[in-house]
Every structure is written in C-alpha cells, then in structure tokens.
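Engineer: here you go, sequence then predicted model.
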Amino acid sequence: MENQKLSEKVSARIRQEILDGRYKAGDKIPAEPELMKTYEVGRSSIREAIKSLAMAGILKVQQGLGTFVNELQPEENMTQRLRVADFDEINVVRKLLEEEIVKLAVENHTATELSEIEKHLNLRKQAIINEDRQACTNADISFHMAIAHASHNKVLAELYQNFSYTIRAFFTKREAQGIGHFAISHHLHEDLFRAIKARRKKQAQYIIREILGNNY
C-alpha cells in the first residue's frame, strides 16, 4: 500500500509539472535514477507512476529511447474539470461508470483478478479494525480499481483511474467523520465481492447502487 501511495504522489507531481510547463509535449522526461533522486522514492514507485501516466495517455514509453510527454493531452482538460466539479455531478457519472464496470467484472473476471479484489477487501477490513483512516481510503479505492481492471475494458479502467483522484479528495474532506462510513458500508463491499465471484450480475449492480447511493 505504501508503494502505491508514493507512486500516486509521484504521478500527481509529474502531471502538475507538465501542466506548469516544466515538461512540454514531445519532451523526454529524466531517466529512472534522476526521477528517484528528484522525488526521493524507490524505483518501484517511479515505475508504477510512469505506468499509470502511460495508461492515461499522458506519457509514452518508447523501448530503448526513453519516456516522452505525449503530443496530444485532451485528458488533461477532463482532469481540470474534475478538480473543480461539484461532487454531486461527479457522483452521477461515477454511478454510471461503476455500474457498467461491475457488470463487466461479473462477466469477465479471472481467478487472479478475483484474488486481487479480495486482497483489497481484506485490507479494507483490517484498516477499519485498526481505525486507520488513510489505509481505509487506500484500500477502498484499490478495491474498486481492482474491479475496474477485472472488467477487461481498458478505457473504463482509465476513466475510473482519473475519477479515483477526485474520490480520494472527497474522502479527505470527510476526514472528521473518521472511519465510520467505511465500517458501515463494509458488509456491502463483502456482498459485492461475493456477487461478482458468483457471477450474479443483477445482484452486483444492485449492491453497487446501494454503495454509491450512500456515498460510500
């Protein structure tokens, strides 16, 4: 979880530096050793950050040449909109996105992907027991992200990845509420996992609507 958290911070900083003009379209970004020094993280965090930015179309990795900023970045416009959008508007789109993701995950998940979903579900439960709010947030987002990957639709997964930054910011604003809303909804997350595992599509979609209807 810690590596994932660090990679997300690196990813966000690289995005911002592109927006600020430090790296322009077509520019080659520094090699891994330099990035490790700049962001003071390990190689695995750098690689995970680069991978996520490449999946989002922001960076382009060329074997033997290096990593470059993509020429076209329309996705950044969406990122900017998400930063200032009203959460109620965000949640409407998130509901549509997650219902489709869950439906596809029921149909397409593999045993490996199911294990990944279950892993983050267990981490979510442990974080609740430990009353670790940050770990709850990380595990919750990773749980839903694992379901997105299990959909086998890369576009939906990338869209959800963008939404995850906004969702994380929303959870941060609710920090004063502690872990209560995570604990209250955990049984629904367990039910969702079981429905996906059993390939019960209608039940899984009903449960995700319950989760999102209460902003869990």
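Structural biologist: In hand now; what should we look at? Residues are numbered from 1 along each chain as shown.

Engineer: going forward, measure contacts and count neighbours with C-alpha atoms only.
Structural biologist: Fine.

Engineer: so after the longest helix anywhere in the chain, what's the next helix or strand?
Structural biologist: Identified as the longest helix of the chain according to DSSP state H is helix 87-108. Counting by DSSP states H and E, the next helix or strand C-terminal to helix 87-108 is helix 111-130.

Engineer: now that next one and helix 87-108, what's the angle there?
Structural biologist: 140 degrees (axes from the mean of the first three to the mean of the last three CA atoms, to 10 degrees).

Engineer: name the residues of the helix or strand just after helix 111-130 that are buried.
Structural biologist: Proceeding C-terminally, helix 111-130 gives way to helix 133-150 as the next helix or strand, assigned by DSSP H and E. Across helix 133-150, burial judged by 16 or more other CA atoms under 10 Å covers 133-150.

Engineer: for Lys154, see how far away Gly66 is.
Structural biologist: Plainly put, Gly66 is 23 Å away from Lys154 if you go by CA to CA, to the nearest Å.

Engineer: now swap in Asp191 and tell me
Structural biologist: 25 Å.

Engineer: mind listing what Ala127 touches?
Structural biologist: 133, 135-136, 139 (CA atoms under 8 Å, 6 or more residues apart in numbering).

Engineer: dropping in the other structure now:
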Amino acid sequence: MPAQVRRTPLADQAAELLLERIRAGEWELGQKLPGESTLGPQLGVGRSTLREAIRQLAGRGVLSSRQGAGVFVAALDAPEHWDDVLWKADITAVLEVRTALETEAAALAAQRRTPAQLRAIRSALETRRRTRSGIDEHVAADIDFHRSVVVAAGNPVLIEIFDSMTPRVRAAMVEMLRIRRDFGGDADHRAHADIVDAVAEKDGAAAAASARTHLDGLKEALA
C-alpha cells in the first residue's frame, strides 16, 4: 500500500503550541498555568487532549503537575533530543564523554566482573584482533569489545548511555580509519589487552588508567 500522509495528533499540536507560548515568555518559570477550562478553549482542544499535551511536556521537563495545586512551568524550553545532541557534536566532544564513561566502566568491571563476563571480554578481544580485513567489520568488533567491558561494570545506565552513543561513534570511527587506512596493529591490540589484564586482575585503578590512555590516544589521532 502506498505511503500516506499522517495527521499529527492533536495532543502533539497542543503540546507544541503550549511550548511556543512558554518560550515566548507568556508564563514565567515556576508560574502556574491557567486551568483546563481556560487553557483548553484557548488551544481549541478538549480536556483529555490537553491533559495528554501536558503529560508530554511534563515528560520533557517543561511542566510539572502538582496534585491538588495545578500545573506549573518547570523550564522555559525543552531540552534537545539526545540523538540530535550527539550528531551535532564533533567527535572530539563525543570521545571526551566516552572517555569519562569507559574509564569508570573499566574500573567497575574490574571490581564486579564475573568469570563468565571475563570470558566474554577475552573472546571479544580475540575477535577484535582477528577482524582486520575490513574497516566496518573491525569497528563493529571494536565496539563489541568495549561494550563487553561496560556490561561487566554491572550498571544498566552506563550500558544505556554507551548504546545510545554507538551509532555516532561507529560513523566517526569508520570515517577516521578510512582516512588513516591503518588499524588493528600490535600496539593497538596491546592497548586493549592492557584493559583486559587489569580487569582480570581486579585492579580498578589500572583498568581505568588503561582505558583512559587508549581513548586519549584516539582523541590525539583525530586531532
């Protein structure tokens, strides 16, 4: 069936209209919004649609509903979507965030990893070492290795952040390696093996230091 034009839900339209009015300064930070009987007719929507619009903006941190008190302005604009932030940022900024995340993840992995997780990390390292014939395949193996360390850290938030950054990191790494045309050498493998050795020895400080050294090297290479 051919693609058809989709009508934007009324609640989405109402949420955008409310956000535009907040951005324009109609209400100050912390100010209470008018009641449903006033706001609904202003926007041309019913109460259920208005409530859904308010829920949307509350989920984005713009509005705050207080039981028995009403709806208040919690922020004067909606934060940009995380994916948009990542793709607009240059890769150096992304690598700096990755360094902060993976340094802590390596330290936690050294403290918390299970024997099964250590085997998974070693297996991912060996796969990465063997995968040198193609850039896309090598980058995929590299990301799998780093993710195995993050998983061993035992923190679901770290995993979620790492996964959300992966498409941006993958694209940047592929582009960088296509320019350099040199990847997967002995020194590069040793840098990753140092992380594994520290995790195996349960040396959190050494694991963090090895992760930082490796990622700082990537940033220098990009520069």
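Structural biologist: Sure, I can see it. Fair warning: this is a prediction, and the values are worked out from it, not measured in the lab.

Engineer: any idea how far Gln111 of the second structure is from Asn155 of the second structure?
Structural biologist: Counting by CA to CA - Asn155 of the second structure and Gln111 of the second structure are separated by 12 Å.

Engineer: and the two? Which one has more around it.
Structural biologist: Per other CA atoms under 10 Å, whichever of Asn155 of the second structure and Gln111 has more neighbours is Gln111, with 19 against 14.

Engineer: the closest residue to that one other than its chain neighbours and Leu39 of the second structure: what is the separation?
Structural biologist: Excluding the flanking residues, the one nearest Gln111 of the second structure by CA to CA, 6 or more residues apart in numbering is Lys202, at 5.6 Å. According to CA to CA, Lys202 of the second structure stands 59 Å off from Leu39 of the second structure.

Engineer: neighbour count: those two, which is higher?
Structural biologist: Lys202 (19 against 16).

Engineer: give me the three-state assignment for the aligned partner of the more buried one in the first structure.
Structural biologist: Matched by TM-score structural alignment, Lys202 of the second structure corresponds to Arg199 in the first structure. Three-state call for Arg199 of the first structure (DSSP: H, G, I helix; E, B strand; the rest coil): coil.

Engineer: so Arg199 of the first structure sits against Lys103, correct?
Structural biologist: No. Applying CA atoms under 8 Å, one finds Arg199 of the first structure not in contact with Lys103, separated by 9.0 Å.

Engineer: apart from its chain neighbours, what residue comes closest to the counterpart of Glu137 of the second structure in the first structure?
Structural biologist: Counting by TM-score structural alignment, Glu137 of the second structure lines up with Ala135 in the first structure. Closest residue in space to Ala135 of the first structure, ignoring its immediate chain neighbours: Ala127 at 5.6 Å, by CA to CA, 6+ apart.

Engineer: roughly how far apart are the one you found and Gly178 of the first structure?
Structural biologist: 12 Å.

Engineer: three-state assignment of Phe72 of the second structure?
Structural biologist: strand.

Engineer: residue in the first structure matching it?
Structural biologist: Aligned partner of Phe72 of the second structure by TM-score structural alignment: none.

Engineer: was I right to think Phe72 of the second structure contacts Ser65?
Structural biologist: Yes. Counting by CA under 8 Å, Ser65 is a contact partner of Phe72 of the second structure at 6.4 Å.

Engineer: which one's more surrounded, these two?
Structural biologist: Comparing Phe72 of the second structure with Ser65 by neighbour count (other CA under 10 Å), the higher total belongs to Phe72, at 20 against 15.

Engineer: what are the contacting residues of the longest helix along the second structure?
Structural biologist: For the second structure, the longest helix by residue count, based on DSSP H, is helix 156-180. With contact meaning CA under 8 Å, 6+ apart, helix 156-180 of the second structure is reached by 83, 86-87, 91, 94, 98, 101, 105, 135-136, 139-140, 143, 147, 150-151, 183, 222.

Engineer: before we move on, what about stretch 207-216 of the first structure?
Structural biologist: So stretch 207-216 of the first structure is in contact with 91, 95, 98-99, 102, 181-182, 185, 188-189, 191-192, going by CA under 8 Å, 6+ apart.

Engineer: is it possible to mark the buried ones in those?
Structural biologist: Buried among those (16+ other CA under 10 Å): 91, 95, 98-99, 102, 182, 188-189, 192.

Engineer: may I have the residues that are in contact with Ile141 of the first structure?
Structural biologist: Applying CA under 8 Å, 6+ apart, the residues near Ile141 of the first structure are 164, 167-168.
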